[in-house]
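# With the sequence up front, the predicted model follows.
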Amino acid sequence: MNAQPRSLATTLFPIALLLIAMASIQSGASLAKSLFPVIGAQGTTTLRLIFASVIMLLLLRPWRAKLNASTLKTVLIYGMALGGMNLLFYMSLRTVPLGVAVALEFTGPLAVALYASRRAVDFLWIGLAVLGLALLIPVGQSGTSVDLVGASYALGAGVCWALYILYGQKAGAENGIQTAALGVVIAAFVVAPFGIAHAGSDLLSPALIPVALGVAILSTALPYSLEMVALTRMPAKTFGTLMSIEPAFGALSGLLFLNEVLSLTQWLAIAAIITASAGATLSLRRETQPLVAAD
C-alpha cells in the first residue's frame, strides 16, 4: 500500500526541481539586465559565473569528483559550452526581448530531441520550429521582427545549449551534481577575459555585489544544481517535454519584471517552438534511455 505514494513522490520530485530551476533562471535573467548599463552583458556574465563558482565550490566541493583523462575532457567541454551559452544569451538580451531570446535559444535542445527521435512525424515538428523561427527572425521591415544580431547571438547560445545537454549527460553520469560545480568554474574561466576586457575595473565596484550575487544564485547556482539532479532522475521524454515550456517562462518573466510586451505574432512563434519541442520529445521511441544514469 505504501509503494504507490513513494513512486508518485519519486516521479514528482525531479519535475518540481526542473520547474523551480526554469522559474529561477528566467527571473535571474531579468535581474541581470539591470547590470547591463553598468558593466555590459560581458561583465554581467563574468560576475554571475564567478559568484556562482564560489557558491558551488563551497557547497558541493567538486574537488572530490573522480576524474580521469576521458571524464576531464567531457567536463571541460561541458563547462566551455556552459560559458558560451551564458555569454551569448546575455549578449542577445541587449537587443532582444527575454521571451524571444529564450525561444530562439531553445532551438538547441529542440535539435537534440529531433536528432534522437528520427521519425516521420518529426517533419511536422521541424515545420513548426521553422515557422516559429520565421516569425521571430527579422525578414524585411516587419514591426514585430527582432534585431538580427541579437537573434544570431541567441541562436549561437542554442548551439552551446545543445552541447551542454549532450556533455552534461555524460559528465553527470560520472560525477553527479558535482559536475555542475566543475562546469561553472570552467565557464567562469572561459568568460572572464571577455568581461574584464569590456568592463575593466568596474567589475570590482562593491555596489554591484548584491545584484550580482542575486543573479548568480537565481541564474546559475540554484537552477544548474537542481537541473543536474533532475537530469539524473528523469527519462528523456519527461525532461524534454518539461523543458519545452522554458520559452513561456522567459516571456512571462520578461513581462512581469521588464515590462516587455510581446506582439501576438511573437507569442504565436513562441507557442510554435514550444509545441515543436514538446511534440518532438513525446515522439521519442519508448526504448530511449534516461538522459543520464540515475545515482
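Structure received. This one's a predicted model, so the numbers in the text were calculated from it and none came from an experiment. Numbers count the residues shown, from 1 in each chain.
# C-alpha from now on. contacts and neighbour counts both.
Fine.
# ok, which stretches of the stretch 1-150 of the chain are strands?
For the stretch 1-150 of the chain, strands defined by DSSP state E, counting those that start in this stretch do not occur.
# Could you verify my assumption that Phe257 touches Ala29?
No. Using C-alpha atoms under 8 Å, Phe257 is not in contact with Ala29; the gap is 9.8 Å.
# and the comparison structure, right after this:
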Amino acid sequence: MGSVLLVLGSCTSLQVGAALAVHLFALGGSTGTTLLRLGLAALVLLLVVRPRVRGWSGLQWRAALALGLSLGAMNGFFYAALSRIDLGTAVTVEFLGPLTLSALTSRRLRDLLWVALALGGVVVLGLTGEHHGGSLDPLGVTFALLAGACWAAYIVTGARVGRVTPGHGGLAIATAVGALALLPFGASGALQAVTSPNGLWLALGTAVLASVVPYSLELAALRRLPQRTFGILLSLEPVIASLAGWVLLRQSMTALGGLGVVLVVAASAGATATAGGGPREAARRSARKGTDEPLEHLTTSGG
C-alpha cells in the first residue's frame, strides 16, 4: 500500500506542476520551461542530497547518465506536446509508453488483462480529452508519443539507478545531466522567463512540484515494485492529468471521458490487488526455480 501511495503522490504532484508550467510557456517557450524545470530541480537536489560521487563505479555513472538523458528527452518532448494539445490528452498519449512496457515485460495473463483494460481507458480519454472541437494536432501527438517512449526508458533506467546507487544521489546527478542536455536548446527561453515578473517563482514551483517531489517518490517506488506493476499503476497519470487540466486550466471533461477514468482506475486497482505479494512471491519463484537470485533484483525487475 505504501508503494501505491508513493506513485499516487508522484502523479498528483507531477500534474499540478505541469499545469503551472503551461503558464510559463508564454514567457520561455516549451524548451526554456523544460530547462528551468530540470535545472532548478537539479540545484535543489544537489544542495539537499549532496551526492558522494568520488567512489562511484563506471556502472553507477553510466546508470545515472542513461537516466538523465531519458529525463531530458521525456520532459522536452512532453512540454513540446503540451504546448499544442491539452494536458489530459498529452499524458494519455504519452502513457502508451509505460503501458507498452508493462505488456512486453509481463508473462502473466492477468497482467495483460489489466493492461488491456487500462489501454481501453486511455483510448477513451484520448478521444474525448481535447476541448478545441477539432482533430488533434498531429505534431503534438507525435511529441507525446516520443515522450512516451522516453517514459518507458525512464522506468527501466530509473529502476537500474535505484539498484546501483544509494539514496537519491543517482537522481540528483541524473537531473543535472538532463538539464545540461537541454541547455543548448532552451537557454535563451529560460533566461527570458526568469527575468520576467514572477517568472522565477513560477519556474521554481514547477521544478519542485513537477520534478523534485515526483521523481523522488517514483525512485522510492521503483525500489519496491516490479517494473510491470509500476508501469500499470502509472495508468493513474492520465486520470490525474485530466482532472488537473479541468480544475486548474479549465480544460473540458466529458461524460465519456469519465468512463475512461473509471476504466483506468479499475485497471490500476486490479493491478495492485493482484501484484502478488512482493518479496514473498519472489522467494517462492526463486525456490521453485532452484536459484539463489537476490530478492532485491527480483522485486525491482520486470517479468
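Done, it's in. None of the values given here were measured: they were computed from a predicted structure.
# so who does the residue most central in space within the second structure touch?
Closest residue to the average C-alpha location of the second structure: Trp151 at 6.0 Å, with C-alpha atoms, centre = their mean. Contact analysis of Trp151 of the second structure by C-alpha atoms under 8 Å, 6 or more residues apart in numbering lists Ser70, Leu71, Met74, Glu94, Phe95, Gly97, Pro98.
# what about 10 Å?
70-71, 73-75, 78, 94-99, 101, 145, 157, 231 (C-alpha atoms under 10 Å, 6 or more residues apart in numbering).
# How are the helices of the stretch 1-150 of the first structure distributed by residue range?
For the stretch 1-150 of the first structure, the helices defined by DSSP state H, counting those that start in this stretch occupy 3-32, 36-60, 69-93, 98-105, 107-117, 122-136, 148-175.
# quick one on the thing from earlier: just give me the closest of the contacts of Trp151 of the second structure to His297 of the second structure.
Thr157 (13.9 Å; C-alpha to C-alpha).
# Please name the nearest non-neighbouring residue to the closest one.
Once flanking residues are discounted, Thr157 of the second structure sits nearest to Leu67: 5.1 Å by C-alpha to C-alpha, 6 or more residues apart in numbering.
# Wait, the one you found touches Tyr215, no?
No. Counting by C-alpha atoms under 10 Å, Tyr215 is not a contact partner of Leu67 of the second structure; they are 11.2 Å apart.
# of those two, who's got more company?
Leu67 (28 against 24; other C-alpha atoms under 10 Å).
# for that one, what are its contacts?
So Leu67 of the second structure contacts 61, 150, 153-161, 170-171, 173-175, 177-178 (C-alpha under 10 Å, 6+ apart).
# Pro138 of the first structure now?
Pro138 of the first structure neighbours (C-alpha under 10 Å, 6+ apart): Thr144, Ser145, Val146, Asp147, Leu148, Val149, Ala151.
# let's go with 6 Å and repeat that
Residues near Pro138 of the first structure by C-alpha atoms under 6 Å, 6 or more residues apart in numbering: Ser145, Val146.
# How much space separates it from Ile126 of the first structure?
19 Å (C-alpha to C-alpha, to the nearest Å).
# can you check Gln4 of the first structure too?
Distance from Gln4 of the first structure to Ile126 of the first structure, by C-alpha to C-alpha: 38 Å.
# go on, Leu291 of the first structure?
22 Å.
# Ok, Ile245 of the first structure next?
17 Å.
# Kindly report the same for Ile274 of the first structure.
For Ile274 of the first structure, the distance to Ile126 of the first structure - C-alpha to C-alpha - is 12 Å.
# the more surrounded of these two?
Ile274 (28 against 19).
# Setting aside sequence neighbours, what's the nearest residue to that one?
Leaving aside its sequence neighbours, Ile274 of the first structure is closest to Ser244 (5.2 Å, by C-alpha to C-alpha, 6+ apart).
# go on, Asn86 of the first structure?
Thr45 (6.6 Å).
# Now check Ala181 of the first structure against the second structure: what is it aligned to?
Aligning on TM-score structural alignment places Ala181 of the first structure opposite Ala172 in the second structure.
# same question, Cys160 of the first structure
In the second structure, Cys160 of the first structure lands on Cys150 (TM-score structural alignment).
# Check whether that match really touches Met74, as I assumed.
Yes. Between Cys150 of the second structure and Met74 there is a contact under C-alpha atoms under 6 Å: 4.9 Å.
# how deep is the residue mapped onto Leu242 of the first structure from the second structure tucked in, by neighbour count?
Aligning on TM-score structural alignment places Leu242 of the first structure opposite Leu233 in the second structure. Other residues within reach of Leu233 of the second structure, judged by other C-alpha under 10 Å, total 28.
# where does Leu233 of the second structure sit relative to Val208 of the second structure, distance-wise?
Taken as C-alpha to C-alpha, the span from Leu233 of the second structure to Val208 of the second structure is 22 Å.
# Could you do Ala116 of the second structure as well?
Distance from Ala116 of the second structure to Val208 of the second structure, by C-alpha to C-alpha: 33 Å.
# related to what we said a few turns ago, the nearest residue to the match of Leu242 of the first structure once chain neighbours are set aside: neighbour count?
Using C-alpha to C-alpha, 6+ apart and skipping residues adjacent in sequence, the residue nearest Leu233 of the second structure is Ser268, 5.1 Å away. Here the count is done by other C-alpha under 10 Å, and Ser268 of the second structure has 24 residues near it.
# Okay, and Ser268 of the second structure sits in which element?
helix 255-273 (DSSP states H and E).
# what about that helix, how far off from the first structure?
Aligned to the first structure and superposed, helix 255-273 of the second structure gives a mean residue distance of 5.5 Å (mean C-alpha distance after the TM-score superposition for the first structure).
# tell me which residues of that helix are tucked away?
Neighbour counts over helix 255-273 of the second structure (16 or more other C-alpha atoms under 10 Å) mark 257-258, 260-261, 263-272 as buried.
# and if you look at stretch 270-288 of the second structure?
Gly270, Ala271, Thr272, Ala275, Pro279, Ala282, Ala283, Ser286.
# any idea how far the fifth one is from Arg285 of the second structure?
Using C-alpha to C-alpha, one obtains 10 Å as the distance from Pro279 of the second structure to Arg285 of the second structure.
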